[in-house]
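> Predicted coordinates and the sequence they were generated for:
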Amino acid sequence: MENLVIPKSIAIILDGNGRWAKKRNLPRAMGHKAGCETLEKTVEDCVRLGVECLTVYAFSTENWKRSAIEVGALMKLLRFYMVKLIDVANRNNVKAVMIGDESRFEPDIRKGIRKLTEATKNNTGMVFAFAINYGGRDEIKRAVENIVDDVESGKLSKENISEELISSYLDTNDLPDPDLLIRTSGELRVSNFLLWQIAYSEFYITDTLWPDFDKEELLKAIESYSHRQRRFGGR
């Protein structure tokens, strides 16, 4: 593929793990495991393509409503991959950061998150942001609560509230807004992901289930993006 315009920032809604497993008569947990393996490869593919920031929707605030068995399996995978991602990130000079509310996780998972982010904080290559216990509305709610606290304490004047200031209170305050949002499995919704940040993102929807998403599929998304004429409301 020639003349690809590589987005500086890509966000992906990882969808279809359960359907992938069902098609193969496997437990849903096996679909999530396959999805984690795909994520490892995608991180490395994005690094090699020159993407500066990759943000993935791994576990939403709504995912707690799934069965106790599935949530338990997801937590087990999270524990395992928090450790494994240290090696993947350091091998590729990737800085890993979390967005979302970690307070609901068990102490050992919170410790694993901190260990991953601490072990990769000095890496200077691509930033890999993983959204876990994340919801766009929850993120904005937490930001508003913090802004109100700062106004009431006198730290901030309400006259100073601007779009830039609101952005600085979000989980993604150090991250660029996504240029390209990819959603797998053919679903046509944003599912409460990065509601503030995707205001001008280009969308790409593929029917491919997340565990089957590979470098070829990533390049298809980038090729589609390369042919877009981006507009930001000014014309």
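On my side now, so go ahead.

> going forward, measure contacts and count neighbours with C-alpha atoms only.
Fine.

> for the chain, what spans make up the strands?
Ranges of strands in the chain, per DSSP state E, are 9-13, 53-60, 95-99, 127-134, 180-183, 202-205.

> Give me the residue at the spatial middle of this structure.
Taking Cα atoms, centre = their mean, the centroid of the chain lies closest to residue 56, which sits 2.1 Å from it.

> residues touching that residue, list them.
Contacts for residue 56 were tallied using Cα atoms under 8 Å, 6 or more residues apart in numbering; they are 11-14, 129-131.

> any chance of the strands of the chain in JSON lines, with distance to residue 3 too?
Written out in JSON lines, the entries for the strands of the chain read as follows (distance: least, Cα to Cα, whole Å):
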{"stretch": "strand 9-13", "distance to residue 3": "18"}
{"stretch": "strand 53-60", "distance to residue 3": "20"}
{"stretch": "strand 95-99", "distance to residue 3": "28"}
{"stretch": "strand 127-134", "distance to residue 3": "24"}
{"stretch": "strand 180-183", "distance to residue 3": "17"}
{"stretch": "strand 202-205", "distance to residue 3": "18"}
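
> related to what we said a few turns ago, which pair in the contacts of residue 56 spans the largest distance?
Between any two of the contacts of residue 56, the greatest separation by Cα to Cα is 13.2 Å, found for 14 and 129.

> Pretty sure residue 17 sits against residue 212.
No. Applying Cα atoms under 8 Å, one finds residue 17 not in contact with residue 212, separated by 9.2 Å.

> alright, now check it against this:
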Amino acid sequence: MSGEGQHARHVAIIMDGNGRWAKRKHLPRAMGHRKGVEAVRELVRSLRDTSIECLTLYAFSSENWKRPEDEVDDLMNLMRKFIKSDLPEFIANDVKLHILGDWQALAPDIVEMLEDALEQTSKGSRTLAVALNYGSQAEIVQAARKAAAAGEITVESLAANLFSAPLPPLDLLIRTSGEVRLSNFLLWQAAYAEMIFTDVLWPDFTPDHLKQALEDFANRERRFGGR
């Protein structure tokens, strides 16, 4: 498929660099996370001006529990505030929330808030998918178990049991902050996705950076293993 003018329907972002952003500005890590949430907010608001049908964000990995307890607590509190403050805007802007990962294992009040948010946004036409307590290898193992229990394991049956099953195929994966690795994120889904690694730290990532990434994607030639 020629890349000329193609549109990315599903974009995923590994939001990296909050801690480094704070360190460079001699601020506590918590301030980096807060600024990172502001970047999420601006990006979600800009979606209506793009071709994107689904934006998937890596918010909290299953490995993030290894971080210091006060940092994890701060991240969880930020999540609570974000859901409370932004849910009405999601509804108003026709944004549907989807969650990837073992999110039911989070604190009971967060689980309740997320269940409410999923229900209230279920009619949205554009999707914000959030990876919470997520690890791609565990997702693939779980999907394989479910596929095996139902019958034969095939590419199709495994894909149908992934957290991302209702979402469009992944077109573009972006990672901020200069790191060049997937960090156990969407390993199966990224099989033929285009990738962009940028040195921009996540709190500094703007809708203009996303627009530039979409233009870059539009000019790439995707062969999907063909010639």
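Nice, thanks for sending it over. Since the model is a prediction, treat every value here as computed from it, not as a measurement.

> before we move on, back to that, the strands of the first structure: which one's closest to residue 157 of the first structure?
Residue 157 of the first structure sits nearest to strand 95-99 of all the strands of the first structure, at 26.5 Å, using Cα to Cα.

> which residues are in contact with the closest one?
Contacts of strand 95-99 of the first structure with the rest of the structure, by Cα under 8 Å, 6+ apart, involve 89, 113, 116-117, 120-132, 134, 171-172.

> Quick one, which of those residues are buried?
89, 113, 116-117, 120-121, 123, 125-132, 134, 171-172 (16 or more other Cα atoms under 10 Å).

> now the aligned partner of residue 160 of the second structure in the first structure: how far from residue 196 of the first structure?
With TM-score structural alignment as the criterion, residue 160 of the second structure lines up with residue 168 in the first structure. As judged by Cα to Cα, to the nearest Å, residue 168 of the first structure and residue 196 of the first structure stand 12 Å apart.

> So for these two, which residue has more residues nearby?
Shown here are residue 168 of the first structure and residue 196; by other Cα atoms under 10 Å, residue 196 has more neighbours (18 against 14).

> So which bits of stretch 146-155 of the second structure are buried?
146-147, 153.

> which residues touch residue 36 of the second structure?
Contacts were defined as Cα under 8 Å, 6+ apart; by that measure residue 36 of the second structure touches 18, 202-203.

> between the residues you listed, which is nearest residue 31 of the second structure?
residue 18 (8.2 Å).

> Apart from its chain neighbours, what residue comes closest to the closest one?
Of all residues beyond its chain neighbours, the one nearest residue 18 of the second structure is residue 32 (4.5 Å), with distances taken as Cα to Cα, 6 or more residues apart in numbering.

> close enough to count as contact, the one you found and residue 203?
Yes. A contact is recorded between residue 32 of the second structure and residue 203 when judged using Cα under 8 Å, the distance being 6.9 Å.

> Which of the two has more residues huddled nearby?
Set side by side, residue 32 of the second structure and residue 203 show more neighbours around residue 203, with 26 against 22, by other Cα under 10 Å.

> To which residue of the first structure is the more buried one aligned?
With TM-score structural alignment defining the correspondence, residue 203 of the second structure maps onto residue 211 in the first structure.

> who touches its match in this structure?
So, once contact is read as Cα under 8 Å, 6+ apart, residue 211 of the first structure ends up touching 16-17, 20, 31, 34-38.

> likewise residue 168 of the first structure?
residue 174.

> residues near the closest residue to residue 146 of the second structure other than its chain neighbours, how many?
Of all residues not flanking residue 146 of the second structure in the chain, residue 161 sits nearest, at 6.7 Å (Cα to Cα, 6+ apart). One way to gauge burial is a neighbour count; for residue 161 of the second structure, by other Cα under 10 Å, it gives 18.

> again, but for residue 98 of the first structure
Taking other Cα under 10 Å as the criterion, the count of residues near residue 98 of the first structure is 21.

> Distance check, residue 106 of the second structure against residue 117 of the second structure.
Where residue 117 of the second structure is concerned, residue 106 of the second structure sits at a distance of 15 Å (Cα to Cα).

> what does residue 208 of the second structure give?
Applying Cα to Cα, one obtains 28 Å for the distance of residue 208 of the second structure from residue 117 of the second structure.

> Could you do residue 167 of the second structure as well?
As for residue 167 of the second structure, its distance to residue 117 of the second structure is 18 Å (criterion: Cα to Cα).
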